[in-house]
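Undergrad: Here you go, sequence then predicted model.
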Amino acid sequence: MRSPFRSLLSVLTSAAPAGLLAAAVAVWSVATPAHAEDHAKPAPKTATPKAEAQAKPGAKNGKAKLMLGSPMTKVRFSEPAYPLTDDGTYRSFMDKVLDEYGRRCVRQEQFGWEIAKDDQERLDFIFQGTMANYGRLGFLLGEIHPKSVTDPETIAFLADRNKERYLLVWTPLESSVLFMMCDTAAKDAKADQPKSAPKK
């Protein structure tokens, strides 16, 4: 089965702003996942995942740590990824998506992989392998097409398991791919928070 990202890199080579990869790679740092109790900063004017170029690294020593999988969903990636910090851009973007489905973000994580711009095979491996691992752990995956996602290369899914519902969003850049996820709850019901939500 062909990846939804097939032929993506050749399209993005001409479409992506110059210097975007370098700026995106600069924010890959040792970071813990953002939680609901963390107050996200206001999003920049461009509230899209590609605005991550404006975020600042979270690690002072600049040494990036690779993650084998998502601590939140317990799903292993097909290849280790860099955890990304959030300046509010990711949260703002995912909140807009979830608003269309009457849900809100409780916790979030975001990760990135560097990929050579012509390496379609590796891009497929990362995307397809990671999504297959969600299926292996019992997640029911359904692609969604929210109106707030205007980038045709961005792909969003709802991943359900038991009473948990996650938003998964893949956004490709020129020479990297970003994977954002959000643990969700019903927008108007605090009692509907997933069991995995941190307790205070």
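TA: On my side now, so go ahead.

Undergrad: contacts and neighbour counts: CA atoms only from here.
TA: Will do.

Undergrad: what comes up buried for the longest helix anywhere in the chain?
TA: Secondary structure of the chain per DSSP state H: the longest helix is helix 120-136. Of the residues in helix 120-136, Gln120, Leu123, Asp124, Ile126, Phe127, Gln128, Thr130, Met131, Ala132, Asn133, Tyr134 count as buried by neighbour count, 16 or more other Cα atoms under 10 Å.

Undergrad: Give me the helices and strands touching it, please.
TA: If contacts are counted by 3 or more Cα pairs under 8 Å, 6 or more residues apart in numbering; DSSP states H and E, helix 120-136 sits against strand 76-83, strand 140-144.

Undergrad: Among those, show me which one is buried the most.
TA: By mean neighbour count, with neighbours taken as mean count of other Cα atoms under 10 Å, strand 76-83 ranks first of the helices and strands packed on helix 120-136 at a mean of 20.

Undergrad: and here's the other structure:
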Amino acid sequence: MSSNYSILSTKKLATAQKELLLNSGIGFVEYNAIEIELLDIEFNRDIACAIFTSKNAVKAIHNSDLNIENCFCVGANTKKFLEKNRQKVVEMAQNASELGKIIAKNYKNEQFYFFCGNLRRDELPLILKENKIKMEEVMVYKTHIKSKKFDRKFDGILFFSPSGIQSYISNNIMDTSTAFCIGNTTASEAKNYTNNIIVANKPTVENVIVQAVKYFDKRI
């Protein structure tokens, strides 16, 4: 199968992920729209409840001396990564708002530590604040925007975070490109620039690619 469609991935893909695109005959370009800097953990204590909304936060605490009893996280990949690092996950949600609502409903009397990045979204902290749930934020990584200008149009662009969209938009326009987003939070950011948005069924890189392949396969 071959097509004249082209896709830009705002994240460098693993070999198996690239094959999903190559097997479909869709041309693609990849680059890292953002760069993650893991920070040193400056405190050492026992934590009853910890919140993780990204794998980057889990990577940042990997070599620390933190003793965490219960983890609350966003996304199956983050859950898998936590469990791989021998952490106990008691709640998982598909997005930060959903996780905030679960905590507000079932864990009102707990105190939480939210391990996050410098560009973290407001949804979850606001829900916990509104419900008077104690939470301390701990910044454990920084997201750096790596802007790049493309002198061509792409039929589809794969986005994996709101900051990835901000990075792309800093030097390019969406024009007629379809934005394929890993989740609703990323899609909310994309709505600022386009109405051509498709959200993955599951918040995984593979599912974003599958949605793009299905979309363009119908148009060949």
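TA: Yes, it's here. Everything numeric here is computed off the predicted structure, so don't read it as measured data.

Undergrad: Superposing both, give me the TM-score.
TA: The TM-score (TM-score structural alignment, normalised by the length of the first structure) is 0.24; 80 aligned residues with a Cα RMSD of 5.4 Å.

Undergrad: Reformat the helices and strands packed on helix 120-136 of the first structure into a markdown table and put distance to Cys105 of the first structure next to each item.
TA: Putting these into a markdown table (distance: least, Cα to Cα, whole Å) gives the following:
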| stretch | distance to Cys105 of the first structure |
| --- | --- |
| strand 76-83 | 18 |
| strand 140-144 | 16 |
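
Undergrad: quick one on the thing from earlier: could you give the angle of the longest helix of the first structure to strand 76-83?
TA: Following axes from the mean of the first three to the mean of the last three Cα atoms, to 10 degrees, one obtains 120 degrees for the angle between helix 120-136 of the first structure and strand 76-83.

Undergrad: Could you check the angle helix 120-136 of the first structure makes with strand 140-144?
TA: 130 degrees.

Undergrad: on that earlier part again, of the helices and strands packed on helix 120-136 of the first structure, give the one that comes closest to Leu9 of the first structure.
TA: Set against Leu9 of the first structure and scored by Cα to Cα, these come closest in strand 76-83, at 18.9 Å.

Undergrad: so after that closest one, what's the next helix or strand?
TA: Heading C-terminal from strand 76-83 of the first structure, the first helix or strand you meet, by DSSP states H and E, is helix 89-99.

Undergrad: Please report how far Arg122 of the first structure lies from Ala22 of the first structure.
TA: Taking Cα to Cα, to the nearest Å as the measure, Arg122 of the first structure and Ala22 of the first structure are separated by 19 Å.

Undergrad: should've said Glu79 of the first structure
TA: Counting by Cα to Cα, the gap from Glu79 of the first structure to Ala22 of the first structure is 21 Å.

Undergrad: now swap in Ala159 of the first structure and tell me
TA: Separation of Ala159 of the first structure from Ala22 of the first structure (Cα to Cα): 31 Å.
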